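K.L.:
Here's a sequence, model it:
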Amino acid sequence: MKILLAPDKFKGSLTARQVCDAMTEGIRLATPEARIIALPMADGGEGTAEVLTLATAGAWLPVPVLDPLGRLIEAFYGISSDQRTAFIEMSQASGLRLLQPQEYNPLQTHTFGTGQLILHALQQGVSHLILGIGGSATNDGGTGMAAALGWRFLDNQGEPLRPCGGNLTQISRILPPAQPLRLTVEVACDVTNPLIGPNGAAAIYGPQKGASAEEITILDKGLRHLAGLIYDQFGIALAEVPGAGAAGGLGAGALFFLNATLKEGVKLVMEQTHFADHLPDTDLVLTGEGKFDHQTLQGKLISGIAGQAHQAGVPVIALCGTLEAHPEAIAALGLTAAFSVLTHPQSLDEALSSAYQAVRQTTFNLIRLFYSSSERA
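P.N.:
Reported below is the predicted structural model:
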């Protein structure tokens, strides 16, 4: 029996790698002769860079960068073993998780540190970049990132501006770097918000970054001004592009400053890990994530895994901590079944601390059931 393991992390308790390890132990107890392929996965959000680095037998590199408020920190990114591809998450350098709640200030935060990570990767000789842009603390349209890569933003006196959300309206001219970027870039982006307007970056995501109603108006005006300058100077229209509003406008910034392509996170990860290549002669796929709810049904990892495996005729079983999906929804995804690993009432702390053993035990039980059913068939 060949079993393919393709879980996401169980947020707050287990990494995707640890979920694979727990599943493997449960399978070995149930059927020692099984052939197991462990493929830790991610949905394009937090943890994606680490998963892709692991999948390519790469290295995880530390880099001194500036955080969203300009303080020196150590951030990390991955580089594949062939040195061709870098895996970067903007949240490592420019994420909301780097700030205390009282420090949230999208008028002042910037993505300069993300640009520093990209610059470091370029200096290693990479030719391809996969960039995750979830968890942003910023609303600068990617200008901070661009500044780290040599772009300059001048006011009406010809003086350089500090690129941040609150300064966007003061930009009078954009100057590209002397050398064009020699890099192909794919951005994991699951949102479809435009850059500006009632569904744009500032209006939808500004409040969670600390912006007041008045500040949202300022930020939206700044992004609108930036988009207008880019159109006037370079003839590129970004304001209404789906996904341009992701990460405080970093979606638009990646499109323009990096000439990037925006792609659905799950599909990008599945392509990079060659998930489909492992499906031939697979008898069962085990996937999972911490919480299986309505978001799972709207394009997250389990949905992507189930869809592709179902097309190949391979049954898929999902494990999770919290199971909120109804049977009809589980069947509609193409899953054979979904199980919560929680077997009795527990506090959150207890559930998190016992997650490894719970995944191991549940995997053992379902493999015994699946294996005996297969034998009878």
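K.L.:
CA only for contacts and neighbour counts going forward, please
P.N.:
Fine.
K.L.:
Report the central residue of the protein.
P.N.:
By Cα atoms, centre = their mean, the chain has its centre lying nearest to residue 45, at 2.0 Å.
K.L.:
residues contacting that one?
P.N.:
Applying Cα atoms under 8 Å, 6 or more residues apart in numbering, we find residue 45 in contact with 132, 133, 134, 135, 188, 265.
K.L.:
Which stretches in this structure count as helices?
P.N.:
With DSSP state H, the ranges of helices along the chain come out as 16-30, 48-55, 91-94, 112-123, 143-148, 201-205, 213-234, 246-257, 265-272, 301-311, 327-333, 348-353, 355-376.
K.L.:
what's the angle between the first one and helix 48-55?
P.N.:
With axes from the mean of the first three to the mean of the last three Cα atoms, to 10 degrees defining the directions, helix 16-30 sits at 50 degrees from helix 48-55.
K.L.:
Outside of helix 16-30 itself, which residues are in contact with it?
P.N.:
By Cα under 8 Å, 6+ apart, the list of residues contacting helix 16-30 reads 5-10, 34, 36, 38-42, 51, 356-357, 359-365, 367-368.
K.L.:
Would you do the same for the sequence below? I want to compare the two.
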Amino acid sequence: MKVLLIPDKFKGSLTAREVIESISRGVLRVFPKTHVHAVQASDGGEGFLECIAANVNCEVITVDTVDALGNAIKADYLYNAKTNSAYIELARASGLTLLKNGHKDVMQSSTFGTGLQIKDAIAKGSTAIYVGLGGSATNDAGLGIAEALGYYFLDSNGDQLAPVGRSLSKVKSIHKASTSLSLKGISFYAVNDVDNPLYGPEGAAYTYAKQKGAGSQEMKELDCGMEDLANLVKLQTKKDAAKLLGAGAAGGTAYGLKVFCDAAFVSGIDFVLRVSRVEELLAENDFDYIITGEGKFDHQTLHGKLITGVIDLSKRFEIPVLAVCGQLDLDKKTLEQFDLLTVMEIKDRSQPLAYSLENAAILVENAVEQFLRK
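P.N.:
Next comes the predicted model:
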């Protein structure tokens, strides 16, 4: 038997590599002679660099930068000197997991640290910069990145504003310093797989800001700020990108990359599967199953997550797909929209959530084994 594994991370418990290891053990318990081939993947969010490192020959670059709240840290990105390409994972500098419990402050957080990484990549000669979006602690519409690259933002009094979420509605003019880095000849790519617009009921603030520490009033303020900024950008630069699918990714960072860096939006699923050469694998091997998975299987899974990309690809090669998840949060009717052989939920509903998070590795292993023994 041949099995191909393409899972995402289980956020808060397992990396994609650890999920692969657990699924492999479950398969081999039942069918010890199985040929297991694994692809380390990501939808553009956390785990993006691991995926690139596993498939592209790159140098690890470590830079001094800051986290989302301005604390000094060191963060890595990848650089391919042969192609002059840089791969940057937003969560490495501006990620939510970098902040200690109780220190979430989406109103004061910024993508400036990620901007410093981009600035370093440009200084090294990068002509193609891929930014994997996801896992951010920010809702600044990419103002932080823009400031690191030479932009600055003024209020009605002509005072410079900090590039944070609270400043969005206060920005009255946008400027670029004469000494700023030239972006001419550099191609930017915003790699992500969400389809949220910048603002509105499905926008960045109302969809993601709560998990970053925002209350209802703050979400409203951030959403209004996003709209105000988009109107100003449209008026001042004629760029209208707020309603583009995916503009709301990573607290609007995708929008910022688009209007300040002319970034192209790239499907994380398609990009990662292409880099991983999955189609070649499927064409050259007769796999019996593809096993995928992610931490939470919910309505967001329908909106461009890794699993949907895996399912779409499997249909072309007529290979059944199994999915394992930490928590299943979809009703039966919605679940039927996925062309899956089965979905295995590992959450033990008789135990506190902490139990499933702490024991996720063995729970994944057991779930896969139990299904295959049927």
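K.L.:
any idea which of the contacts of residue 45 of structure 1 is closest to residue 251 of structure 1?
P.N.:
Here the nearest of these to residue 251 of structure 1, counting by Cα to Cα, is residue 133; it sits at 7.7 Å.
K.L.:
count of residues packed around the closest one?
P.N.:
By other Cα atoms under 10 Å, 29 other residues sit near residue 133 of structure 1.
K.L.:
check contacts around the residue lying closest to it once chain neighbours are set aside.
P.N.:
Nearest in space to residue 133 of structure 1, with sequence neighbours left out and distances taken as Cα to Cα, 6 or more residues apart in numbering, is residue 90 at 5.2 Å. Counting by Cα under 8 Å, 6+ apart, residue 90 of structure 1 touches 111, 114, 131, 132, 133, 134, 135, 136.
K.L.:
Pretty sure residue 146 of structure 1 sits against residue 112.
P.N.:
Yes. Residue 146 of structure 1 is in contact with residue 112 according to Cα atoms under 8 Å; the separation is 7.3 Å.
K.L.:
Which one's more surrounded, these two?
P.N.:
Between residue 146 of structure 1 and residue 112, counted using other Cα under 10 Å, residue 112 has the larger neighbour count: 29 against 26.
K.L.:
Alignment lookup: the more buried one to structure 2.
P.N.:
Alignment of residue 112 of structure 1 against structure 2 is given by TM-score structural alignment, with residue 112 as its counterpart.
K.L.:
who's in contact with that match?
P.N.:
Neighbouring residues of residue 112 of structure 2 by Cα under 8 Å, 6+ apart: 66, 68, 94, 143, 144, 145, 146, 147, 148, 163.
K.L.:
ditto for residue 312 of structure 1
P.N.:
Applying Cα under 8 Å, 6+ apart, the residues contacting residue 312 of structure 1 are 279, 280.
K.L.:
roughly how far apart are the aligned residue in structure 2 for it and residue 164 of structure 2?
P.N.:
Correspondence of residue 312 of structure 1 to structure 2, assessed by TM-score structural alignment: residue 317. Taking Cα to Cα, to the nearest Å as the measure, residue 317 of structure 2 falls 46 Å from residue 164 of structure 2.
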